[in-house]
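# Need coordinates for the following:
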Amino acid sequence: MEWSNVTWFLTALGAVVVLLTRVRLGGTVVDGTGHGAGRHGYSAALLRVHTLVGVITLLGWIVALATGQREIAFVALAGWWLLALIGLLLLARWLPSGGKHSEDTQGDSWGSGAGLSVLGHVGMVVGVGYFTFVTITDRL
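This next block holds a predicted model:
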């Protein structure tokens, strides 16, 4: 197994997660209105921070991989962990609510519902764990 191939592949997948999160949530209602009782909205500012941190982190990580600079990689790694945390906060909107008037969770399909979000953001946490391993063990 070539570490750099896996690292580049996971970097590309991280870019896809940032992009899809922006595309999927960028055009929806974000202030909580338009949802039934017990349905959670999310902050538009949180989505903007997710996108901004994602782009900056991705650029820094690519520079670190291309140059082999561990210092840049550690800074980018902090960005990856922040990005994963923000993604999990965005994912929290799918948590069920036990309110008396809350709606049932909608059926999930590949492009809508929680399935794609869970896959992307939990996968991102696993990928960032891998990036941490690669950085700490000097396998950039």
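
# Only C-alpha atoms from now on, for both contacts and neighbour counts.
OK.

# Report how many residues lie close to Asn5.
By other C-alpha atoms under 10 Å, 10 other residues sit near Asn5.

# wait, I meant Gly87
26.

# That one contacts Arg48, doesn't it?
No. Gly87 is beyond contact range of Arg48, at 11.5 Å (criterion: C-alpha atoms under 8 Å).

# List the contacts of the residue most central in space within the chain.
For the chain, Gly87 is the residue whose C-alpha lies nearest the centre (C-alpha atoms, centre = their mean; 4.0 Å). By C-alpha atoms under 8 Å, 6 or more residues apart in numbering, Gly87 lies in contact with His50, His121.

# and with 6 Å instead?
Applying C-alpha atoms under 6 Å, 6 or more residues apart in numbering, we find Gly87 in contact with His121.

# Check the offset of the helix or strand hosting it from the chain's centre.
Using DSSP states H and E, Gly87 sits within helix 70-91. Computed by C-alpha atoms, centre = their mean, to the nearest Å, the separation of helix 70-91 from the middle of its chain amounts to 9 Å.

# one more to put side by side:
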Amino acid sequence: MSSEEVVVYVLTALGVVVVALTRLRLRGDGGGGRLQVGRRLLDLHTGAGVAALVVWTMFLVAPTDSVLGGDTAGIIGLALWWLLAVAGILILVRWLPSRGRHASAGAEDSWSSGPGLSLLAHLGTVVGVCVFTWAYLNSTV
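Below is the predicted model of the structure:
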């Protein structure tokens, strides 16, 4: 197994953490930030994340001559990863400063005192998806 493959497997495992922690952090009251995250966006993030993890993992472990390990599975997995990344970036919008006379102050949550954890997770996901795309295009995985 090459070092590129190891990086892809580790980033895939970290994807599980991002999807699960985002769901846990935003359930109920919506977590910290200045804006409320819509339920549909959170559901899109979770659904795309779970589907991406399942399809991408099948693509990684299935033989390349099978349907589950073929190019179609890889492309579908990448598309789901990109959908997850876009939904994650949209979730980060809740931390943007609001302006105006009636703007409310930012809400804090018990996970952190600011957007650091969300930034790390979702910008890291974008970087991870770029690595997945690079690895797929270069036939590393």
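
# Can you give me the TM-score here?
Laid over one another, the chains give 0.85 as their TM-score (TM-score structural alignment, normalised by the length of structure 1), with 134 aligned residues with a C-alpha RMSD of 2.4 Å.

# Tell me how many other residues surround Leu78 of structure 2.
Leu78 of structure 2, neighbours per other C-alpha under 10 Å, totals 21.

# now the nearest residue in space to it that is not next to it in sequence: how far from Ser112 of structure 2?
Leaving aside its sequence neighbours, Leu78 of structure 2 sits nearest to Thr133 (C-alpha to C-alpha, 6 or more residues apart in numbering; 6.8 Å). To Ser112 of structure 2, Thr133 of structure 2 is 31 Å away according to C-alpha to C-alpha, to the nearest Å.

# These two: who's more crowded?
Per other C-alpha under 10 Å, whichever of Thr133 of structure 2 and Ser112 has more neighbours is Thr133, with 20 against 12.

# relative to helix 71-92, how tilted is the helix or strand encompassing that one?
Using DSSP H and E, Thr133 of structure 2 sits in helix 116-137. Comparing the axes of helix 116-137 of structure 2 and helix 71-92 via axes from the mean of the first three to the mean of the last three C-alpha atoms, to 10 degrees yields an angle of 160 degrees.

# Okay, buried residues for helix 116-137 of structure 2 please.
118-119, 121-126, 128-133, 135-136 (16 or more other C-alpha atoms under 10 Å).

# Widest-spaced pair of these?
Spatially, the most separated pair among the buried residues of helix 116-137 of structure 2 is Ser118 and Tyr136, at 26.5 Å (C-alpha to C-alpha).

# post-alignment, the helix holding Gly87 of structure 1 versus structure 2, mean distance?
Compared with structure 2 after fitting, helix 70-91 of structure 1 has a mean deviation of 0.7 Å; criterion: mean C-alpha distance after the TM-score superposition for structure 1.

# which residue numbers in structure 2 go with that helix?
Aligned by TM-score structural alignment, helix 70-91 of structure 1 falls on residues 71-92 of structure 2.
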